[in-house]
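Asks: What follows is a protein structure lacking sequence information:
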């Protein structure tokens, strides 16, 4: 009897603590990160079964389904090569090859997962990219307009927000603990059906399928038009995508994009993103973005409106027997360093061309995703230990990651006249020389000639030498045009687009 009383008391104290924490969260919601909110909300509801130990999925499906939403997007005008539909990713992976035909989709749909009761929702970048309007259909059949907080084509992740409260949510799990052979559920809105739950196992981890790299290599409309006029193919583009998918045989179809991949305990372990198919529908293999990578990207969206990525500053190729033979080396495991970016983190740490990256921390490196996903979870300024093989000897090096703009060339900025600093942005601009615009194949642009420490451009890691092509969708060719474009923000959000040594970028704040 005494034992029952103690159990009842413990349950009461836990319940009171959870309610108090929730009230505190409710009053100070925006100050907490997405992960902190989740920790508070699930503090009194610990996992009761192992993620691989459930006999059936009734409880997991019931817990997750109300928090997986249907996302409907609308577009206007003609489509570009940017990929407006959730079908586009599937078509690029196993589509007809070559350039896609121009289409003008009026509407498309996908899925999303609610992470916080106040309406933060994770989905895929390709679900909401270029959409003029994003609507979310909640489990109670309400339809609400969502605001896009941030998008990242390099990981195919996006964060959107709806104005609502007390929404059902999915608990974020730990994708590092996912095991091959573990049962998982895919939850979403495939083929315009209502909430659908399918089951399968984890077939593999750390899969790179080349779909995001192919998206980045697609020419823009301007490049395609120039190719038709002149016959000159556009210059190759840098590939900064991160692919380290969880592969599953749970049935995933078009419309599942952005939906939940959960373990048998109902914990979110991945965001469904793509399928391998000759027909465009499920043939047995689906791919999900690990939630541990998503956590970092989503927190950046919430804080900055864009991703602040840390870079090592090397190009590399995975080793196997064939690659080792071509390179005339003995090692068949690791990443062979083809080149080191001047001014990058690797150069500063002493990494050289011809080194072989064998470990990140205590984790052995066998393929690109082994390194890229872990670096993708980190930010500029973070330190990481890499073990490299050089001339037959292992060497541990501490590498301080840099932002992509930290290695941008400053020669361009010094070659143009410095403009006055604009207070709101904390930066100065000057018209971009014609040869610079020709090099980057853009028709407009101003060069960032100065950045004030602690101001907006500095916090976004936008540095001297970068080329800003548009502000709030308006082309800019002078500092005055930048100033004139600032008031044309949409929903209070300013959008700045440009290009640098690592490719094009867009920041929303």
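Replies: Perfect, thanks for sending it. No experiment lies behind these values; they were computed from the predicted model shown.
Asks: Going by C-alpha atoms from here, please, whenever you check contacts or count neighbours.
Replies: Fine.
Asks: which residues touch residue 368?
Replies: Residue 368 is in contact with 208, 317, 318, 335, counting by Cα atoms under 8 Å, 6 or more residues apart in numbering.
Asks: The residue lying closest to the third one once chain neighbours are set aside: what's it in contact with?
Replies: The spatially closest residue to residue 318, leaving aside those adjacent along the chain, is residue 335, at 4.5 Å (Cα to Cα, 6 or more residues apart in numbering). With contact taken as Cα under 8 Å, 6+ apart, residue 335 is in contact with 316, 317, 318, 319, 356, 357, 358, 365, 366, 367, 368.
Asks: And here is the other one:
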């Protein structure tokens, strides 16, 4: 009997121990938080099991995109020759001072198997010689096919005598904020280097630049300019262009030209030799201006139409002042950069559908883009327009642009109404070429402009 009692006691203690261990170590306890007033506070919880690899970035695989990209990203070397300071012998006898080679570096992306390479215009600007080094360390001389300083895109060509690895353009309109991207380039003269980050913002405007950018926190440093921004599939979604930094090195913000814009620029250069840019033909107020604040325009989600340009597609489509653009095609428009970013990938003659809010009525209106005919050039602020057939006949010229607006600073020079033929001896054919040439002017150097007056006489002015 004692033996049976002992066994029973041992069984009871073993059962109690087992039950206690289960309660302590295995059973999930549900807690409910109750306020003193008796109101329940509910917390939403995600019960998805944690991956054994960890959460987030560890579950992503960047290796395929990196392996695809590094061999299609190249090192670009720009050699320029700069003259030394003028000496007394040169002043009296015309002897030429020695020219010192200066080397600049950047990155580029191979976009076709036969050697076409896209990079930034500022990487190759004023180059006397261009060289491209592939990721396998083979170096080739490069030919400059064309540039577009307005978008900071340039197109190069090398003859490698073999098929090269290249990247396909992706659709930058489909890039989403928070999406993982890789930046690939040659920072600090290293071979192709890969950094990862996310898309921080789209259609980001930078200062006075008439361009929208993809913003990312992938590390970009000097030498990355012209390199690739790719998604995790290895599709080219941007060309790395700029960073915001007070030190000259990466501090958390970098910007890329969207691939749709870069692709359109490259196609225009290859087909037409220059870039064709279409416009809707509207004016909008600055969002932080007193006018916008007083009228509540700065709080509008969309693009407020303040005016319509004469002869534009907007005028033909009867767009009105006061309309608010909410969408262009299938792209939502929250700010002006959303609109300009999408339009930058279009050409004159293309049709877009604008979704408007007009007095609380939603309208969908087709608009045909037209080529810009007037603009204000940088630095000097002169307003110019392309020549009409009548202008060409009256001034007996087929080149140049007409000056139709002069800021107060230059009104004493008799510029108004004359034909601007060249800037620093570089000929002008249209307003876009004029904008590019004026954009190169240094505020601290001398600039010469050549004009044609109504009598057919050429005038040359030098500004300092």
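Replies: Thanks, I have the structure now. Worth saying up front: this structure is predicted, and the values here are computed from it rather than measured.
Asks: Out of the contacts of residue 368 of structure 1, which is nearest to residue 377 of structure 1?
Replies: Residue 377 of structure 1 has its nearest neighbour among the contacts of residue 368 of structure 1 in residue 208, at 16.6 Å by Cα to Cα.
Asks: Map the closest one across to structure 2 for me.
Replies: By TM-score structural alignment, residue 208 of structure 1 lines up with residue 205 in structure 2.
Asks: What separation is there between the nearest residue to that match once chain neighbours are set aside and residue 258 of structure 2?
Replies: The spatially closest residue to residue 205 of structure 2, leaving aside those adjacent along the chain, is residue 212, at 5.0 Å (Cα to Cα, 6+ apart). Distance of residue 212 of structure 2 to residue 258 of structure 2, computed by Cα to Cα, to the nearest Å: 8 Å.
Asks: more neighbours, these two?
Replies: residue 258 (32 against 25; other Cα atoms under 10 Å).
Asks: Contact partners for the equivalent of the more buried one over in structure 1?
Replies: Using TM-score structural alignment as the criterion, residue 258 of structure 2 maps onto residue 290 of structure 1. Neighbouring residues of residue 290 of structure 1 by Cα under 8 Å, 6+ apart: 175, 244, 245, 246, 269, 270, 271.
Asks: ok, and those in structure 2?
Replies: With both residues aligned by TM-score structural alignment, their matches' Cα atoms under 8 Å, the contacts of the contacts of residue 290 of structure 1 that structure 2 also has are 175, 245, 246, 269, 270, 271.
Asks: Adding neighbour count, distance to residue 119 of structure 1 and secondary structure, write those out as JSON lines.
Replies: Formatted as JSON lines, these follow (neighbours: other Cα atoms under 10 Å; distance: Cα to Cα, whole Å; DSSP: H, G, I helix; E, B strand; the rest coil):
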{"residue": "175", "neighbour count": "20", "distance to residue 119 of structure 1": "23", "secondary structure": "helix"}
{"residue": "245", "neighbour count": "24", "distance to residue 119 of structure 1": "26", "secondary structure": "strand"}
{"residue": "246", "neighbour count": "28", "distance to residue 119 of structure 1": "26", "secondary structure": "strand"}
{"residue": "269", "neighbour count": "27", "distance to residue 119 of structure 1": "20", "secondary structure": "strand"}
{"residue": "270", "neighbour count": "30", "distance to residue 119 of structure 1": "19", "secondary structure": "strand"}
{"residue": "271", "neighbour count": "31", "distance to residue 119 of structure 1": "17", "secondary structure": "strand"}
